[in-house]
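> Using only what follows, build the 3D model:
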Amino acid sequence: MRYGFAATFAVIALLLPSLAAAQKASVTRDLPVEVSLNGQFTYTINIGINAGGPPVALGIEETLPKGWQLVSVNTTYAKANASANTFYWLFGPAVIGLPPVQDATIMLTTTPANQNGSFSGYWYADDEEGFIGGDNATIVAAARQDGNGGGGGGGGGTSGGGFGAGIAGTFCLSGQTKPCGSNVGECRPGARSCLNGAWSAQCAGEVAPAAELCDHLDNDCNGVADNGITCECFITDRRACGSEIGACRPGRLSCDAGRWGTCGGAVGPFDEICGNGIDDDCDAFVDEAECIYEAKDICRDGAISSPCMCGNHTYTAGYCYSNEFSMQPRELFVWLPLILIGAGLVFWGVSVEMHWRKKRSRAGSRVQPVT
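Model prediction:
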């Protein structure tokens, strides 16, 4: 059939030899990557005229995949071979009733069968000819599972202009890629690749949604920054803390997970040391009454006679026993009762002995000791 159509085309060129010239045209096909089973979709055949003027005549033949149906076309075809599913267009001089040879787009609306489609086409321009360039195959998606529609109206296989999530198992051609992920907030899209006829589960290069961070950014990519969390402060916030009075020096508070953290870098306050002329506790008073004496000596057990350390503090008076401070001497409380009891027993024994000796001196040897 191709050669019969080519012969008709050659007759037209011969009838107008004065118009024939070595002009060139280009013909390409633009198909969506995927189409929905039983859903209509539109694709285009694009005619481009090269610089220097149009050819005298241009012929195009297009063969649809087996079982596919041509629903409509915006440019009337000159001939059709229903059994081969092939359609022919002829452009040339208006004097013989043909549409003009010019830049044009043939839009074909088709209904796919239940199998992937492979298209074939051929074009003739004066003494030139060639296969229709561009896309020559598309995929029939029996059931889309990733949010991407079949691409009716030549939409390129996506719906709504968004990025489909995509999962493994959707039909595709190896080597193809498609966008995935989000471009909202801090998210950035990536790409899925077709491996062995199925879209990969991984969205390569994607910056995925994350938890909100109190940073004035839309980390979870829902279009709203810092939503769903309570922010006492933000991640870049800093605040002075501490004191500049006396021996103290200020530090800085940092924001951690939306809350103010500890005062980093601050100096003081300290215990007030007596006699050093410094406001150690940073209360604007120097060596006030509650100050302590600074000493390096460790107190001996017993009474404190000079500043020394007992436990973790310095004392100038009192008592220290085994590194524990006491206001009273512990020995007095521990031994005094025993001393008194012992003294009482001694005095009682002496009294008994004197009483016995006195009676014995009066009665002589007849007196027996009382037991």
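> use CA for all of it now, contacts and neighbours both
Fine.
> remind me, longest helix of this structure?
When the chain is parsed with DSSP state H, its longest helix is helix 330-363.
> So which elements touch that one?
Applying 3 or more Cα pairs under 8 Å, 6 or more residues apart in numbering; DSSP states H and E, we find helix 330-363 packed against no helix or strand.
> any idea how far Leu332 is from Ala36?
Small correction: residue 36 is Ser, not Ala. Noted for Ser36: a distance of 104 Å to Leu332, by Cα to Cα, to the nearest Å.
> Alongside the first, I'd like the structure of this one:
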Amino acid sequence: MLVGVPKEIKIHEYRVGLTPEAVREYVAAGHEVLVEAGAGAGIAAADADYAAAGAAIAASAAEVFSRAEMVVKVKEPQPTEWTQLREGQILFTYLHLAPDPAQTAGLIESGVTAVAYETVTDRFGGLPLLAPMSEVAGRLAIEAAGASLKRHAGGRGILIGGVPGVPPARIVVIGGGVVGTHAARMAAGLGADVVVLDRSLPRLRQLDELFEGRVRTRFSTLHAVEEEVVAADVVIGAVLIPGAAAPRLVSRAQLSRMKRGAVLVDVAIDQGGCFETSRPTTHADPTFEVDGVIHYCVANMPGSVPLTSSYALNNATLPFGLAMAGKGLDAIRSDPHLAAGLNVHRGEVTNASVATSLRMAYVPVEKALGP
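Next comes the predicted model:
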């Protein structure tokens, strides 16, 4: 199969769909790889590095999209990209369709087979292609919070870990999954006063054992969220419903009761955000203020550390990409975990959560793909 890697064009997105090492694996498996010139610049991978790994270098993204049988990206296709997709082509990337009806309509119209990293599953019930970026985003969330808390950035002027005689920042993490766990680990490591809210008692027990009392856990109720948010210096939104739009857990009314200069970091912004006042921002202009509260809602947080992120992502996606390059649609038919990643196929929405969120017709994967 001819596998294409275009350069990412989302603003301040420096990751790349395939690293040179991953390209070498595809070539060794008998596939051709076409990489757009400059695609690896964000990770300091020159075109010569890709050529040495066995890739051909394309002069433009148009050449990649027109020739490739499978396109491997990082971020969701932008409007100028989804118009170049076609029926019979596989798109393998993050999609986050639930809050994005325009992209969904574009993919439907193209007829492409779109497999989303964020809904591919594993035998443990996890999301193996979302996990590495969730790990990165969870850790970056605390870095972003620390920067936003500084007075010149509009924050309260608090050092996350405090100093002897002065209390640390109070950080509330809503959601105890991968993002929340890594955010809590970073915050606790810096000496913050951390509480994690979640609705799963088994998960709260795991976190309690993991952090050995260094992080407080609390069952997430409406009252608990409101009480913790109002008292917080930082709130990390880390709630995920696979494939679906994120639930809005903090209202504008609750926001108005928060401390002036407090910080909200909405890691769920890719799925629409979990704060009522959230809207996507970019690394170029990452924050905005509502009612005196700083909002950090960058939709591609891991893009700021592309070297770490690209390699972590490729480590996870490589086996699935190789499977589809080798077997095409049969790889999806034969693997229920890969089938869970199929969101759109030949004009039909094949993910129930996406269809529900966008109020669109849903067609099961088995029916869409056929025998």
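> Any idea what the TM-score comes out to?
Once superposed, the chains reach a TM-score of 0.19 (TM-score structural alignment, normalised by the length of the first structure), with 129 aligned residues with a Cα RMSD of 7.4 Å.
> thinking again about what came up before, compare neighbour counts for Ser36 and Leu332 of the first structure and give me the winner.
Per other Cα atoms under 10 Å, whichever of Ser36 of the first structure and Leu332 has more neighbours is Ser36, with 23 against 10.
> How many neighbouring residues does Leu222 of the second structure have?
Leu222 of the second structure, neighbours per other Cα under 10 Å, totals 10.
> you'd agree Leu313 of the second structure is up against Met133?
Yes: contact criterion Cα atoms under 8 Å: Leu313 of the second structure and Met133 qualify, at 6.9 Å.
> that's a helix at Gly180 of the second structure, yeah?
Yes: the assignment for Gly180 of the second structure by DSSP: H, G, I helix; E, B strand; the rest coil puts it in a helix.
> quick one, what contacts it?
Applying Cα atoms under 8 Å, 6 or more residues apart in numbering, we find Gly180 of the second structure in contact with 138, 173-174, 196, 236, 238.
> could you redo the last one with a cut-off of 10 Å?
The neighbourhood of Gly180 of the second structure, defined by Cα atoms under 10 Å, 6 or more residues apart in numbering, consists of 134-135, 137-139, 141, 172-174, 186, 196-198, 236-239, 267.
> So which of these are in strands?
Among the contacts of Gly180 of the second structure, the members found in strands (DSSP state E) are 172-174, 196-198, 236-237.
> Identify the farthest-apart pair in these.
Asp198 and Ile236 (12.4 Å; Cα to Cα).
> So which of those two has more stuff around it?
Ile236 (29 against 22).
> correct me, but that one touches Val172?
Yes: Ile236 of the second structure lies in contact with Val172 (Cα atoms under 10 Å); the separation is 6.2 Å.
> Identify the contacts common to those two.
By Cα under 10 Å, 6+ apart, the residues touching both Ile236 of the second structure and Val172 are 180, 183-184, 196, 229, 264.
> Can you classify Ala325 of the second structure as helix, strand or coil?
When classified by three-state DSSP, Ala325 of the second structure comes out as helix.
> That one touches Met70, doesn't it?
Yes: between Ala325 of the second structure and Met70 there is a contact at 7.3 Å, judged by Cα under 10 Å.
> of the two, who's got more company?
Legend: neighbour count by other Cα under 10 Å for Ala325 of the second structure and Met70, higher for Met70 (27 against 22).
> Okay, helices next: where are they in the stretch 101-250 of the second structure?
Along the stretch 101-250 of the second structure, counting by DSSP state H, counting those that start in this stretch, helices occupy 101-110, 131-149, 178-189, 201-211, 222-231.
> Using JSON lines, please lay out those together with distance to Val293 of the second structure.
What follows is those, written out as JSON lines (distance: least, Cα to Cα, whole Å):
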{"stretch": "helix 101-110", "distance to Val293 of the second structure": "29"}
{"stretch": "helix 131-149", "distance to Val293 of the second structure": "10"}
{"stretch": "helix 178-189", "distance to Val293 of the second structure": "20"}
{"stretch": "helix 201-211", "distance to Val293 of the second structure": "28"}
{"stretch": "helix 222-231", "distance to Val293 of the second structure": "11"}
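> closest to Pro319 of the second structure out of these?
Of these, nearest to Pro319 of the second structure by Cα to Cα is helix 131-149, at 14.7 Å.
> Show me what the closest one is packed against.
If you count contacts as 3 or more Cα pairs under 10 Å, 6 or more residues apart in numbering; DSSP states H and E, helix 131-149 of the second structure packs onto strand 170-174, helix 178-189, strand 234-237, strand 263-266, strand 293-296, helix 306-327.
> Now render these as TSV, adding distance to Leu358 of the second structure.
Formatted as TSV, these follow (distance: least, Cα to Cα, whole Å):
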stretch	distance to Leu358 of the second structure
strand 170-174	25
helix 178-189	25
strand 234-237	22
strand 263-266	21
strand 293-296	25
helix 306-327	27
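> and Val5 of the second structure, which of the ones you listed is closest to it?
That would be helix 306-327 among those, by Cα to Cα, at 12.2 Å.
> Also compute the angle for that closest one relative to helix 131-149, please.
160 degrees (axes from the mean of the first three to the mean of the last three Cα atoms, to 10 degrees).
> What residues sit buried inside the next helix-or-strand element following helix 306-327 of the second structure?
On the C-terminal side of helix 306-327 of the second structure, the nearest following helix or strand under DSSP states H and E is helix 329-334. By 16 or more other Cα atoms under 10 Å, the buried positions in helix 329-334 of the second structure come out as 329, 331-333.
> Just the closest of those residues to Tyr26 of the second structure, please.
Ala331 (15.6 Å).
> Without its sequence neighbours, what residue ends up closest to that closest one?
Met324 (5.3 Å; Cα to Cα, 6 or more residues apart in numbering).
> Quick check: the one you found touching Ile90?
Yes: taking Cα under 10 Å as the definition, Met324 of the second structure is a contact partner of Ile90 at 8.5 Å.
> intersection of neighbour lists for those two?
With Cα under 10 Å, 6+ apart as the test, Met324 of the second structure and Ile90 both reach Met70.
> which one of the two has more residues nearby?
With neighbours defined as other Cα under 10 Å, Met324 of the second structure and Ile90 compare such that Ile90 has more, 25 against 18.
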